[in-house]
Each structure stands twice: as C-alpha cells, then as structure tokens.
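> Sequence below, structure please.
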Amino acid sequence: MIEKLIEASVKNRFLVIILTAIVGFVGIYTMLNTPVDAIPDLSDVQVIILTEYPGQAPQVVEDQVTYPLTSAMLAVPYAKNVRGYSFFGLSFVYIIFEDGTDLYWARSRVLEYLNYVSKKLPEGVTPTLGPDATGVGWVYEYVLDGGDKYDLQQLRSIQDWYLRYELTSVPGVAEVASIGGYVKQYQVEVDPDKLHAYGISLQKVRMTIKRSNNDVGGRLVEMGETEFMVRGLGYIKSRQDIENIPLGMDKYGTPILLKQVANVAIGPELRRGLAEWNGQGEAVGGVIVMRYGENALKTIRLVKEKIKELEKGLPPGVTIKPAYDRSGLIERSIDNLTWKLIEELIVVAIVSIIFLLHFRSAFVALFTLPMGILISFLVMYFQGINANIMSLGGIAIAIGAMVDASIVMIENAHKHLEKKPKDHWATIIKSSKEVGPALFYSLMIITLSFLPVFSLQAQEGRLFKPLAYTKTYAMGAAAILAVTIVPILMGYFVRGKI
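Coordinates of the predicted model:
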C-alpha cells in the first residue's frame, strides 16, 4: 500500500505539490489565528449559580436557598459534583460536569432546572448564573487614578456606569468585575418616635418608597382635534424626590411626607472588602474576565484598544492604569519556547548538511520540519487546542525524529543515483519503495509511543494531552510527507554529482 502511494505521488507530482502548497497556506493561516496562552486551561467544566438573600444568616441561606438548589442540580445530566456554599446573605452553588461536556450546553441545562427550582425559593430571591469563564479567565486588571480631585465614590460611579458597560461589549470579554471604592446609595434613616406619632409602620415606609419609583401610564385625551397622552411621572431622580414621597395623610387631610419622619442622605453601600494600589491607599478598579475558549492575547489587545478610546471620555484628571496584564507572561513564555524551537531547527539543519554533504539534499530533508509543524497547527486549530508551552513543547520533542525518514530516503537515493541511471524518476521511485514502507511504519510506531498519555484524566490529562496531541500530529505529518512529497522533492533537487 505504501509502495503504491509513493508511486502514485511521484506520477501525480504536480497535484501533490499543489495540495501541499494549499495545506501549507492553510497551516500558516491557522498558525497565525490559533488562540495563544501561557499554559493549558486546567479548569473543570463548571457552572456557578449565585443567589443573594440580603440580611439572612448563613444557616437560613443554607436551608432556604442552597439546599433546594443543590438538590435540584444533582439531576442535571453529566453533572459529576455539586457543591454548595452559604454565607451571610449569599449562596454559591458549583456544578462540576464531566470532561468533554460543552460549557454552553451545560449552562442551558442548568437554566432549565433553575426554572423549575426557582418556584421553591423565598419570594424575591432570584438565582443567577456566573460568567461563562474558567479559573484562568482573569486576564487584565486596571485601576482608576483620580488624584485629589475625585473621591472613591465618584471613581466607583465612573467605573460602574461608564467603563464597565463599554468594556463588557469587547469581543471575548465575559465579565468586568468592579472592585474597590464606595457604591453610591440613597439612605433613608427613619425616626421611630415620629413614625409612632403618625401611626405609620416601617413596612409601609419601605413599600411606599418601592412603589413610588415608577411611571404610570394613562389614556389618551382628545382636545381641539389633538390627542394628548396622559401618564404619571414618578421615577426618582434626586434626593428631594425621595423626601417628598407621601406616606399618608394626617387627621386634617395634610399629606405626610417622608422627610417629616426620616432623614434622606446619600452615602456608601455596605462593603466587605477593599482594593489597594501599590501601598498608596484605597483605589477603584476593574477585573477583565475572558470568555471560555477565547484567544487571551487577542482579547487583551482589544481591551487595551477600547480603554484608549474610553480615556477620551473620562473627566479631566482621571486616568486608567494597568494593574495586571497577562499578555506579558504569555508573550515571554511563547517567545522563549519559540526561540528554543528555532535553535533546535538550526541544530538539526547544520547536522543534516554536515552528514549529507549536499545542500539541496539537506533542503529536501528539512522541508518536512516546517511543513509538519504547519500541519500540526492546522489540526490544533480545528481541534481547539491553544498554542501554549505544553502544545509547543510537543512539537519541540518531535523535531529531532521528524527528519529521520527523509534523511534515510535521501541516502538511499544517493546510493542509486551514484550509478548514473538513465531514467531519473524511475530510480527515485525504486529507491523510495525500498525503504519508504519501513520508514513510514517506524515513524508511526514512534507516533504511537504517547498513547498512554491520552489515558490521563482530569487536570493531569488537561495538562499533558496538548503535548501528546501535537507530538502525535507532528510525527504523523512527517510520516505522510516522507512517502508523498519527499520523493517528489528528491526527484527535483537530488540531481547532478552526488
């Protein structure tokens, strides 16, 4: 079979050359567009459910929120672990799925079960899904520097209402988490004595404020052949609007306003943490979380470009400073490994030229290296494997063995061509058939040497499988190239005096 493949390739050499060129160009495209990261993503396929139950103790949150959610999530298909955590006013439920489960399929199934279990939760409690990201999704962090002109509350408002929404729209960004500062809040401090004097309960004050913050639609009124739309404007826009909310009437029919029984002020929301910048004091910032499966370098680049655009709209004196940028780590890791690959290629090239003592023959042998690497990137791209230190390390391991078959075939061709045969191409076919099958199978045996790595599971599997995949692809590509394009190149370049 291999002998027939060699003969068919040489006889249809123009077709094989064209196909090789097409594969090479596609390989270059995939290599330039393959997602890049420092290390493989070792995270499990998980979906996080976050539920807020304000003011409740952890035991109450556990009994009324966390337990019903975890019980329902146990029935989700392919869920292997469900973990629930209860805190003061907060509930977290982590659903860990089996390896290979599509993340977005898992999220859709969790949403189906949430729709069912939400009816069993306390009134007003609504569970939400966490971002479609993984544990290594934290790719960029920045801080807002306002100098002495702006306080932490003003900077937090800029972050929450301007930067966060704009940066969330960047392709590849799953979430922009705001950290530090104070969240602006309207605070109503009631006077119990005045409430008692007017006979108004605290619950009534709460419900009245809640119902007052809305617009009410009316009907149409026709006057003078013109229609007018009637509606009641009730959205709260300032502190004075809250102060003038009527709570009822006294015995004389005079409205009782909120400001008569309470003090309305603007203050910070209760917080349980802070952000500090280089020991200079508290700061306000944001964390960029990358979407699952996206290209980290591309996402960070787009975020930086968006930040440059947004800086033009910031108030005078406010600047954005990077606090963490993973692109530096990625570039250093990939550049270091890329340089080692280049060094290895140079060493292999020098050794091949020295021992073959024929530059054109060495070129034929070395052709399989870049071509095999491009084929590896092509398969990586369509399989969804990132270019990282592990996947590129697999290629580095394979480089030394990728040229073995080509060198042996060239040496055998030299032996036949020393006799100066009349039919050059027939001699190339004959010499290739002699050693081609054995070389092909020997490379395939080396290719299969990493099969035990594919049996690894969980995090160790996610760490080492990219290395095994790329090494296998590179060796397999070298084996195929050795019996297809290499005999053709030998026919064109291995000529003259040997």
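> C-alpha from now on. contacts and neighbour counts both.
OK.
> Checking residue 344 next. Helix, strand or coil?
Reduced to three states with DSSP: H, G, I helix; E, B strand; the rest coil, the structure at residue 344 is helix.
> how near is it to residue 399?
8 Å (CA to CA, to the nearest Å).
> Out of those two, name the residue with the larger neighbour count.
Between residue 344 and residue 399, residue 399 has the larger neighbour count (other CA atoms under 10 Å), namely 23 against 16.
> and that one, what does it touch?
Neighbour list for residue 399: 344-345, 369 [criterion: CA atoms under 8 Å, 6 or more residues apart in numbering].
> If we only consider those, which is nearest to residue 19?
residue 369 (17.1 Å; CA to CA).
> neighbours of that closest one, just the number please.
Using other CA under 10 Å, residue 369 is surrounded by 25 other residues.
> Show me which positions of the strand or helix carrying residue 430 end up buried.
Using DSSP states H and E, residue 430 maps to helix 424-447. Using 16 or more other CA atoms under 10 Å as the test for burial, helix 424-447 gives 424-425, 427-433, 435-437, 439-440, 443-444, 447.
> Could you also give me the structure for this second sequence? I'd like to compare it with the first:
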Amino acid sequence: MLDKIIDFSLRNRLSVLIGALLLVISGIIVTTQMDIDIFPELTAPTVVIMTEASGMAPEEVEKLVTFPIETAVNGATSIRRVRSNSTMGFSIVFVEFDWGTDIYKARQTVAERLIQANEMLPDDIDRPVIAPQTSLLGEMMIIALESDTLNPIDLRTMADWIVAPRLLSVGGVAQVNIIGGEIKEYQILADPYRMNFHGVTMNELVNTCNAMNINTSGGFINQYGNKYIVRGIARTEKVSELANSVIKVSGGFPVRISDVATVKTGRAPAIGTASYRGRNAVLLTVTRQPDANTVVLSEKINEVIREIQENNVSSLIFHTDIYDQASFINTSVRNVMKALIEGGIFVVFILFFFLFNTRTTIISLLAMPLSLFVTIITLKALGYTINTMSLGGMAIAIGSLVDDAIIDVENIYKQLRKNVILPDGEKESPLNVVYRASSEVRTSIWNATLIIIITFVPLFFLGDLEGRMLRPLGISFIVSLFASLMVAVTVTPVLSSYLLTDERRLKKAVKGSWTERNLSRIYLKALQYTLGKSRILIGITSLVFVISMVLLTTTGSSFLPAFNEGALTVNISLPPGISLEESAKTGLEAQKILLGIPEVTSVSCKTGRAELAEHFFGENMSELDVPFILKERSREEFFADVRERLKALPGASIEVGQPITHRIDRMLSGTRANVAIKLFGDDINDLYRIANNIRTEISDITGIGDL
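Sure, this is the predicted structure:
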C-alpha cells in the first residue's frame, strides 16, 4: 500500500505540492479560529439545584429541604452521583449524570422530579431553582466594584441593576454572582402602642403590605372610536406613598401605615460581605457557559466594563486584577508554544549538524508544520480546543515528527549519490532512484511509527475525568505522528525529486559530510567493542532496568503536576457559630497580612455567601483570592511563607491552594482538597468528635500542608 502511495505521489508531483500548500493555508485559518482553553472540557453533565430557606438552621435545611430533593432526583435515568451541602438558610444539591448524557435532557429530567419534590417542601421557603448551565472551570473572572461617592446600598444597587444585567447580555456569560455592599429594602417598623391605639392587628398590617404596591389591570373602554386601556397604578418607589397606604377605615377616617408604623429604606440582613485590598467593595464573579471561548469572552467583558464607565457611570471604579482565567490560559498556552518553538529550533540545529546539507534539512523540517497543521485540523473536526493537553501531545511528538522524513530523505540522498557515480549505461533515472530508496525504508518507518503510536493507545481506555483530560494529548500525538508518516511517503519523495537530483551537487557530496564520516567511524568502533563485551553490556542494562523499576515503585504520583496559576485561593475557617461581622474582621486582617508579602499584587475577600451561588460558604468562612507574581523565591517558598504568616490569625484554620487546582480536586473527591476523609452517621456531634480525633492523629504526617 505504501509503495502505491509513493508511486502515486511521484507520478503526480505537482498535485502533491499543491495539496501540501492547501493544507498549510487551511491549517493557518483553522488555527486562528480555534478556541483556546486551559484543559479540555472536564465537567460531567451536572445539574445544580439551589434553595433559599431563610432563617432555617442547617439541621432543618438538611431534613426538610435537602433530603426531599435528593429523594426526588435519586433513581432518575443515568444519574451516577448526588452530592449536597446544607448550611444556615441555604441548600444546594449537585446531580451528576453519566458522561455523554445530553445536558438539556438531564435538566429536563431534574425539573420534572422537582415538581414532585415541591409538594414535600415547607411552604415558607423559596422554590428550588436550577442553576444556569456552567462547567467545572466556569468561574472565569472576579471583578471588584468600588466608588468614592456612592454609599454601600447605592453601590450594590448599581451592581444589581446596571452592571450585572449588562454582563449577562454578553454572549457566553452564564451567571454573575454578586456579594458585598448592602442590599436595599423597604422596611415597615410596626409600633405596638400606635397599633393598639388605632385598633390595627398585625394580620391587618401584613395583609395591607402584601396587597399594596401592585399594578392591576382594569380592562379597556371603547369610546368615541378609540380604545382606552384601564390601569390601576399603585406600584411606587417612594417611601411617602407606601406610608400613605390605607389599612382600613375606622370611625369614618382612614388608618394609614404611617399611623401605626415607621416606613423607611434600609439594608437587608447580610448573608455575605466582600472587600478589596482591605476596603469594603462589591465582588462580581462571572461564570461562563461550557462551550464559551474564555479568552474571547474575557475581552468582551473588559469592553463592556469600559462602556459602562464611559456611559455616565464614572462614579464606579472597576478592578479586574483579582482573577482572570484568560490571563492564565494565555500564559499556559504561551509557555507550551514556547516549548514547541524551542524544540523545533533545537531540531533544526541538530538536523543541520548531522545532515550538514541545507536542502535535506529543509525537506526533513517540512514534516513538522505539515504534521502539526493536520493535527490541528483533526482536533477542530473532533470538537476539541487548543489547550495544554493537546499542545502537550504535539510538544512530545515534536522530535519524532521528523524521524520518518529523515530516514526517507537520507536514504534517497544516499542512493542518489551512489547512482551518480555509476557508468552512464548503469545509471537509473532520478525518479526511479527516489522511488526505490523510499520503498526500501517504507517497512522500517511504518513499524517504528506504529510501535510508538501503540504505546499511547491505552490513554483512550481511561474513563471519567482522567480520560477526558488525557484523550486530547493522545489524539494530538498519534495524529501528528501518523501525519508525519504520510508526509514521509508523499511530500518528502516529491521534494527530494526536485531538490536533490542535481548531478553537480551530488558528485561533490559523494564522500559525505565531515560529520557523517566521523560519526560513522566512531559508531563502527563502538559497535565492534560492545559486540565483543555483550555479556557485560547485557548485565549493565539489566541492572539499570532493575534500578529504574525500584525508583518507579517508590516515587510518589499525582493526577496533575503542581503548576503556577499566578493566583492563590486562601480559605479561612473559624469555629461554627461566629457572627458574619467577626468573620469579616478576620478576613480584613488576613488581607493586611497578605498585602505585606512582596509577591502579592492584590487581594480580595468574600465572607459568607452570595444569593443563589453555587460557590458558597457559611458565615464562619472567608475565601481570599490572591494574585501574585513570583520574583526571587520559588513557588514552594512563597506558599510556605503565606502559611506561616497566616498562622497569626487566632482560632483560624487555614487552607492555601490555587483556583483551578481546587476545582479539579472538588470534581475528583467532592471537596476542595487532594485527599478527603468523609464521615457518615446520624449524630452530628459524634461526627464532629470523630473528625477532631482524626485531625489530631494525622496532623503530624509529613507532607500535609493544610488540614
């Protein structure tokens, strides 16, 4: 088969070159259109159910809200895992489906099950809400909002009614969670003495409050050939008009709300606070849709922020330096691309050094871009993105891409030099020599390529998260290697027939280059020596193999290597029961400590939770996002310094990690940690006691950073 491909290529040389040129053009176009991301899409089809249960203790939330929802969704088709968290006033349930399940079908299934669950839920809670569709690494940007002129209530109002809706209008944004500031509410403070004086009961006051501030429809009137719509307009934002709402008529005089209560605007009870660099602020967390291009979406969001600032909202100050996933993506891809380019340059020097011929070097090197473009086109066709895994596969293959072409072009060049010194009657035509030389090595390059490809096939048998992570690496490596084989039996012979058949050049190169002659002489001596010492060589090889196996079995392993994301995620946990205000004070103190570290460029803090947010904490917990730039110290030294300085916080449990690493850990174990020990039981007090005992026993284990 390969012989036929070689023969076809040499008979249609111009067509092959045109095809290669079209491949390069197509590859460039596809490369510019490819989405860029950190990793492949790692999120199993997941539906998130959130329920606000204001005022309920965690135990009641679990029994009365979370458990009925879990019971309702359990048993649905293709569900592989149901996880939940219950905290004061809030329940969240994660329903994970099998890989490959259509997410819209999964959401429909959960919605149908929730109809059944609603009948079992208390009447005084909000109805369960299905969260927008997002991905594991969906939290792509954190924006801090400050103002020198607005008070906390007005700042939060601007975030709720101007900034967030504008961000949600950007295609690709799934959700904008807001925390911080003060939520505005209209407060009616009843006075029992005045209520008693006017004979107004609490039920009457509550019923009036529920019925007021509502617009109603009165139908329409046809008159004088016109149609008039009748409206009852009672909705208002003015406190004075709300206060004038009539409760009842007593003794011929109306009793208004202002007669029995004080009406004013105030702040709603806070369930979370936020700060930026130690100053009170509003934090907006932007979550993208699963298929959105993070880099492009980040640019659109920054453009929207500029538009908001330009459109008469100059009092708002935006800070986007806290966390921007696009920056990490660009840095990661840039680093891998740098490795690819450096590897390619290194290959160029090595090729030229050993071949010592410009034309053979160029022919061999052309296998690299052609193979890489084939790989990118294939990844695009299969729906993958350019990410660290797919680029990593290409980087691993970069040195092997030229192997087949080198073998082919070297044999062609060798046979052409032999042919040129033959008598005229014995010489073959250059095309015949090229065909014969390529055919001689076809089996060797086929077998060598196939053996390397087979070693990567097991990656395709990995399941779940591991398979989703590593499959693009295997695809890019195998496709690029197979493409290099095809280039070696098509483009390489054609280019050799054009560039290497000049008799004058061949006669000058009959003896070979200086490098070729000397390496052949050295290799011949080494081969003769080792053949005479075969037993010693086999013994040394066996010893090295045994040592390697011992080291392999004793070396630690991890799913992903530690990498520098350029940002820290610091979780601070205080004893349960502490107030939100006290917890926020600890968060402010932690920010001051972190800002004193040279590498830290900024810091933000979220204490408690935002309304209907998947990423939430109790009031005793704070999460700090800390961007940093490493300078003189290593990553490990910097992390150790952060942990050491934060030990100064009294009574706080500290966890230091990185945003993306934390989310992958949560996907693997359900918690934001490398190793999670889960306890199950009926008595929460017993579980706390056992957990503390376990903590004491394992705290001295070497290697534990946070516990």
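> circling back to that earlier point, so where is the helix holding residue 430 of the first structure in the second structure?
Counting by TM-score structural alignment, helix 424-447 of the first structure falls onto residues 430-453 of the second structure.
> How about residues contacting the matching stretch?
2-3, 6-7, 10, 404, 407-409, 411-412, 415-416, 419, 477-478, 481-482, 485, 489, 493, 496-497, 501.
> In ChimeraX, select just the buried ones from those.
Per 16+ other CA under 10 Å, the buried members of these correspond to this ChimeraX selection:
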select :3,6,7,10,404,407,408,409,411,412,415,416,419,477,478,481,482,485,489,493,496,497,501
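> Among the contacts of stretch 430-453 of the second structure, name the ones in helices.
2-3, 6-7, 10, 404, 407-409, 411-412, 415-416, 419, 477-478, 481-482, 485, 489, 493, 496-497 (DSSP state H).
> Next up, the contacts around the residue lying closest to residue 244 of the second structure once chain neighbours are set aside.
Leaving aside its chain neighbours, residue 244 of the second structure sits nearest to residue 256 (5.4 Å; criterion: CA to CA, 6 or more residues apart in numbering). If you count contacts by CA under 8 Å, 6+ apart, residue 256 of the second structure has them with 243-248.
> between those residues, which has the most around it?
The contacts of residue 256 of the second structure, ranked by neighbours (other CA under 10 Å): first place residue 247, 22 neighbours.
> Could you double-check that that one lies in contact with residue 259?
No: using CA atoms under 8 Å, residue 247 of the second structure makes no contact with residue 259, being 9.6 Å away.
> Tabulate the contacts of residue 256 of the second structure in a markdown table, adding columns for secondary structure and distance to residue 90 of the second structure.
Listed next are those as a markdown table, based on DSSP: H, G, I helix; E, B strand; the rest coil; distance: CA to CA, whole Å:
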| residue | secondary structure | distance to residue 90 of the second structure |
| --- | --- | --- |
| 243 | helix | 33 |
| 244 | coil | 36 |
| 245 | coil | 34 |
| 246 | strand | 36 |
| 247 | strand | 34 |
| 248 | strand | 37 |
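> which of those are also in contact in the first structure?
Here is what carries over to the first structure from these, by both residues aligned by TM-score structural alignment, their matches' CA atoms under 8 Å: 243-248.
> Tell me which two in these are the farthest apart.
243 and 248 (13.4 Å).
> quick one: residue 257 of the first structure and residue 200 of the first structure, what's the gap?
In terms of CA to CA, residue 257 of the first structure sits 11 Å off from residue 200 of the first structure.
> which residue is nearest the middle of the second structure?
Nearest residue to the geometric centre of the second structure (CA atoms, centre = their mean): residue 137, 3.2 Å.
> Can you classify that one by secondary structure?
Per three-state DSSP, residue 137 of the second structure ends up coil.
> could you list every residue that touches it?
By CA under 8 Å, 6+ apart, the neighbours of residue 137 of the second structure are 660, 663.
> try 6 Å
Going by CA atoms under 6 Å, 6 or more residues apart in numbering, residue 137 of the second structure touches no other residue.
> how close does it get to residue 129 of the second structure?
Distance from residue 137 of the second structure to residue 129 of the second structure, by CA to CA: 21 Å.
> what does residue 464 of the second structure give?
In terms of CA to CA, residue 464 of the second structure sits 27 Å off from residue 129 of the second structure.
> re earlier: translate the residue nearest to residue 244 of the second structure into the numbering of the first structure.
By TM-score structural alignment, residue 256 of the second structure lines up with residue 257.
> I'd like the secondary structure assignment at residue 174 of the second structure, please.
Residue 174 of the second structure is classified as strand under three-state DSSP.
> in terms of contact, does it touch residue 289 like I think?
Yes: at 5.0 Å, residue 174 of the second structure counts as touching residue 289 under the criterion of CA atoms under 6 Å.
> Neighbour count: those two, which is higher?
Taking other CA under 10 Å, residue 174 of the second structure and residue 289 do not tie; residue 174 has more neighbours (22 against 19).
> Now do the contacts for that one.
Residue 174 of the second structure neighbours (CA under 6 Å, 6+ apart): 287-289.
> of these, closest to residue 59 of the second structure?
residue 287 (30.0 Å).
> Show me what that closest one aligns to in the first structure.
Checking TM-score structural alignment: residue 287 of the second structure goes with residue 289.
> Let me know the secondary structure of the aligned residue in the first structure for residue 298 of the second structure.
Aligned by TM-score structural alignment, residue 298 of the second structure pairs with residue 300 of the first structure. With three-state DSSP as the basis, the three-state label of residue 300 of the first structure is helix.
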